[in-house]
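**Q** kindly return the folded structure for what I paste below:
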Amino acid sequence: MRTTATLAEAYQAVVCDLDGVVRRGTRAVAHAVDALTALGVPVVYATNNASLTPADVAAQLVGLGLAVSADDVVTSSQAGAAFLGERLAPGSVVLAVGGRGVADALREVHLTVAESASDGELVAVLQGYGPLVTATDLAEAAYAVQAGALWVATNADRTLPTHRGVAPGNGALVEAVSFATGTRPVAVGKPAPALYDLSMARLGCGREDTLAIGDRLDTDILGAMAAGVDSLWVLTGVDDLRSFARAPDRPLPTYASVDLRALSLPPQVAVKDGSAWSCNGVAVTVDPVTGTVVITGRSGPASDVVERDSVLACAFRALAEARDGSGSSPAGLDALDRAAAALTSELA
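**A** You can find the predicted model right below:
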């Protein structure tokens, strides 16, 4: 446990996810811009969204009110291109599927970009998300893979949070190609550690001094665990306590918060106290058999961000303990779901 005046002060650098953390579509997430602007440590914005170039992403973030340059952005397209650049000779022909961020990343590592499976001596496919990806693009990827091309996916996120709701992500498009070819790609984005490794290299910071921030358990949090860095899970995007309770691979963030205001607050860390988990006088107990939740120490409605984060710090630890102890039986999962639903209502 790190005891500092604020969570941000416990680290020398931050690797921050974008979609669901900083923005939803074209809109800023509440409190995100102010919280990130106030940070006294460098930030790299690491995104699994491969559709845009770092310069494009930086321009969007500037439009939201953040002071960001292209050097502050690392994309999964860059991670995928770096993976291929280490394995292919300069000038090798690679099919780019996705937004222009995919093609630009390939050119950065001196690879030749193809738009069709029949272009030149094609040796690989880099598939990333793009809002204008068509069935024809997916077919070209399938043809190339069937012909023996090395297939790399920038990421496998099946969904993408937007200001209108949740849309299909690159993982959904990858599944279409996989169904057609009967094969699976190498996925380099989160939860693989490559994107975090690139970000830390950009920051010049070690694992123990880096904090990763994300909203998705299956990418951001599992990726941070794979990379060996501490993580802050925020509830402003895709996942909530109910998805946490049922999440495969048992993701476990270091911290959790309702939003990014946690960065300017003391670290909220729950400790085991008998059968309960406690933080700042709040205690939470979850019965893994019945799903019953007991919360004590609350001073009133969950309007104060410190108290809400204290409840959340206890809640996710109690759910994790119950999750680890209940196994994956239907009855156990149902009990966990009831407990998570009750805890979610406390944070509403």
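
**Q** every contact and neighbour count from this point should use C-alpha atoms.
**A** Will do.

**Q** only the buried residues of the one helix or strand Ser77 maps to, if you could.
**A** Using DSSP states H and E, Ser77 sits in helix 76-85. By neighbour count with 16 or more other CA atoms under 10 Å, helix 76-85 contains the buried residues 76-85.

**Q** residues making contact with it?
**A** Identification of contacts with helix 76-85 by CA atoms under 8 Å, 6 or more residues apart in numbering yields 46-51, 101-102, 105-106, 109-111, 126, 128, 152-155, 187-189, 194-195, 198.

**Q** next SSE downstream of that helix?
**A** Remark: after helix 76-85, the chain's next helix or strand is strand 93-97, criterion DSSP H and E.

**Q** that following strand vs helix 76-85, what angle?
**A** Calculated by axes from the mean of the first three to the mean of the last three CA atoms, to 10 degrees, strand 93-97 forms an angle of 160 degrees with helix 76-85.

**Q** packing partners of the following helix or strand past strand 93-97?
**A** As assigned by DSSP H and E, the chain's next helix or strand after strand 93-97 is helix 100-108. Other helices and strands packing on helix 100-108, by 3 or more CA pairs under 8 Å, 6 or more residues apart in numbering; DSSP states H and E, are helix 76-85, strand 93-97, strand 112-114.

**Q** strands of the stretch 101-250 of the chain, start to end?
**A** Remark: strands assigned in the stretch 101-250 of the chain by DSSP state E, counting those that start in this stretch are 112-114, 122-127, 150-153, 159-162, 165-168, 186-187, 210-214, 230-234.

**Q** the third one: how far from the chain's middle?
**A** Taking CA atoms, centre = their mean, to the nearest Å, one finds the center of strand 150-153 at 21 Å from the center of the full chain.

**Q** quick one: contacts of it?
**A** Applying CA under 8 Å, 6+ apart, the contact partners of strand 150-153 are 80, 123-128, 145, 174, 184-189.

**Q** buried among these? Make that a ChimeraX selection.
**A** To isolate the buried members of these in ChimeraX, using 16+ other CA under 10 Å:
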select :80,123,124,125,126,127,128,145,174,185,186,187,188,189
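
**Q** ok, of the contacts of strand 150-153, which one's closest to Val14?
**A** Val14 has its nearest neighbour among the contacts of strand 150-153 in Gly189, at 17.5 Å by CA to CA.

**Q** quick one, what contacts the residue nearest to that closest one when sequence neighbours are not counted?
**A** Spatial nearest neighbour of Gly189, excluding adjacent residues (CA to CA, 6 or more residues apart in numbering): Asn155 at 4.4 Å. Neighbour list for Asn155: 48-49, 76, 128, 170-171, 187-190 [criterion: CA under 8 Å, 6+ apart].

**Q** now show me the structure for the sequence below, then we'll compare the two:
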Amino acid sequence: MQLMKEKNRTIGFLIDLDGTLYRGREPIPHAAEFIRFLQDAALPYLLVTNNSSRSPEQVAEHLQELGIEVPAAAVYTSSQAAAQYMQEQRQGNRVHMIGEAGLQNALEAAGFLLDAQTPDYVVQGIDRSFTYAKLTEAARHLHKGAAYVLTNPDRLLPSDGGLMPGAGTLAAAITAATGVQPVIIGKPSPIIMAYAIERLGLPAADVWVIGDNAATDIRGGLEAGCRTALVLTGVATSANVQDQLAAAGVTPDLIAADLRELLTRIMPRDEADSASRR
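**A** Now for the predicted structure:
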């Protein structure tokens, strides 16, 4: 299978972050060389993350600290996708937010008014200062008719010390309190996948979706009509991959131990050898 061109078609990449390029403050081996290869080969790529806590600029800065050089314009977050979705709905601009700086920045940049007393939307992402009071306030707004938008459904996230609860865990509490199901923006939702593919500027069939989570990255890619590659460096590991795939009910096009192995699987051998020596 040749990477560079297939019947004169350019191949592009939608690449996950947490668990694929890094775990917390630690880079995942071979992530930097993989990104350098794409840049050197002028292959289009977009880093698509369900993590709503950081802005694209903060993500790019974090990656730079880990030795992975990417511009902020190459990052697309679930916060940006949530703001884009709500703009397109044209159902008001008053927002009650549960989340962190990345979500706040995206909403403000899109012109939404935060901390509204009578919000049109309750928008929720990961919030590591989530409290009972925040749960209560969100529930009251939803009971009064506000629409519920969830940046991403991830219940667990990889971090330095192991897995931690994600935005989906908080959403489960809010839904239990209200009976209101949110509009889900992040992977595997077709909402963020459609936006990301549009930004990449390629047909879905010419795009590889690469990630460590079968239930979000792989399912999202398959349902969007993309090709998919699961790397065993985050939520999925060599020890649990079969259980992860069975639970998600998906079969990726490729499974690779890491991004270096992935390169050797989807590109000509001579180019793979050159990339691995960088």
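
**Q** may I see the strands of the stretch 101-250 of the first structure arranged in a markdown table, with distance to Gly204 of the first structure as well?
**A** Below are these laid out as a markdown table (distance: least, CA to CA, whole Å):
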| stretch | distance to Gly204 of the first structure |
| --- | --- |
| strand 112-114 | 30 |
| strand 122-127 | 27 |
| strand 150-153 | 26 |
| strand 159-162 | 30 |
| strand 165-168 | 34 |
| strand 186-187 | 25 |
| strand 210-214 | 10 |
| strand 230-234 | 16 |
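
**Q** please identify the deepest-packed of the ones you listed.
**A** Most buried of these, by mean neighbour count (mean count of other CA atoms under 10 Å): strand 210-214, with a mean of 27.

**Q** start and end residues in the second structure for it, please.
**A** Aligning strand 210-214 of the first structure against the second structure (TM-score structural alignment) gives residues 207-211.

**Q** roughly how far out does that stretch sit from the chain middle?
**A** Centroid separation for stretch 207-211 of the second structure versus its chain: 11 Å, with CA atoms, centre = their mean.

**Q** mean shift between that stretch and the first structure?
**A** Its aligned residues in the first structure lie a mean 0.7 Å from stretch 207-211 of the second structure after superposition (mean CA distance after the TM-score superposition for the first structure).

**Q** so who does the residue nearest the centre of the first structure touch?
**A** With distances taken as CA atoms, centre = their mean, the residue of the first structure nearest its centroid is Asp220 (2.8 Å). Contacts here follow CA under 8 Å, 6+ apart; on that basis Asp220 of the first structure touches 17, 190-191, 212-214.

**Q** try Leu36 of the first structure
**A** By CA under 8 Å, 6+ apart, the contact list for Leu36 of the first structure reads 66, 260.

**Q** the helix or strand it falls within maps to which residues in the second structure?
**A** Using DSSP H and E, Leu36 of the first structure falls within helix 32-37. Counting by TM-score structural alignment, helix 32-37 of the first structure lines up with residues 31-36 of the second structure.

**Q** centre of the chain to that stretch, how far?
**A** The answer for stretch 31-36 of the second structure is 18 Å, by CA atoms, centre = their mean.

**Q** tilt between the helix holding Ser77 of the first structure and helix 100-108?
**A** Relative orientation of helix 76-85 of the first structure versus helix 100-108 (the same axes, to 10 degrees): 30 degrees.

**Q** with the second structure superposed, average distance for helix 76-85 of the first structure?
**A** Here the mean offset of helix 76-85 of the first structure against the second structure after fitting is 1.2 Å, by mean CA distance after the TM-score superposition for the first structure.

**Q** what is the orientation angle of that helix with strand 122-127?
**A** 160 degrees.

**Q** what residues in the second structure pair up with helix 76-85 of the first structure?
**A** Using TM-score structural alignment, helix 76-85 of the first structure corresponds to residues 78-87 of the second structure.

**Q** how about the helices in the stretch 201-348 of the first structure?
**A** Using DSSP state H, counting those that start in this stretch, the helices of the stretch 201-348 of the first structure run over 222-227, 241-246, 305-326, 330-347.

**Q** could you dump those helices into a markdown table and include distance to Leu36 of the first structure?
**A** Shown next, in a markdown table, are these (distance: least, CA to CA, whole Å):
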| stretch | distance to Leu36 of the first structure |
| --- | --- |
| helix 222-227 | 19 |
| helix 241-246 | 24 |
| helix 305-326 | 17 |
| helix 330-347 | 23 |
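
**Q** among the ones you listed, which is nearest Ala30 of the first structure?
**A** When the helices of the stretch 201-348 of the first structure are compared (using CA to CA), the closest one is helix 305-326, at 13.0 Å.

**Q** for Gly111 of the second structure, give its distance to Leu222 of the second structure.
**A** In this view, Gly111 of the second structure and Leu222 of the second structure are 33 Å apart by CA to CA, to the nearest Å.

**Q** those two - which one has more neighbours?
**A** Set side by side, Gly111 of the second structure and Leu222 show more neighbours around Leu222, with 20 against 12, by other CA atoms under 10 Å.

**Q** residue in the first structure paired with the more buried one?
**A** Using TM-score structural alignment, Leu222 of the second structure lines up with Met225 in the first structure.

**Q** contacting residues around Ser199 of the first structure?
**A** Ser199 of the first structure neighbours (CA under 8 Å, 6+ apart): 15, 44, 46, 74.

**Q** the same query, at a cut-off of 10 Å, please.
**A** 13-16, 43-46, 72-75, 79, 205, 210 (CA atoms under 10 Å, 6 or more residues apart in numbering).

**Q** farthest pair within those residues?
**A** Using CA to CA, the contacts of Ser199 of the first structure reach their maximum pairwise distance at Ala13 and Ala79, which is 19.6 Å.

**Q** is it true that Arg107 of the first structure touches Thr53?
**A** No. Using CA atoms under 10 Å, Arg107 of the first structure makes no contact with Thr53, being 11.6 Å away.

**Q** these two: who's more crowded?
**A** Just comparing Arg107 of the first structure and Thr53: by other CA under 10 Å the higher neighbour count belongs to Thr53, 23 against 16.
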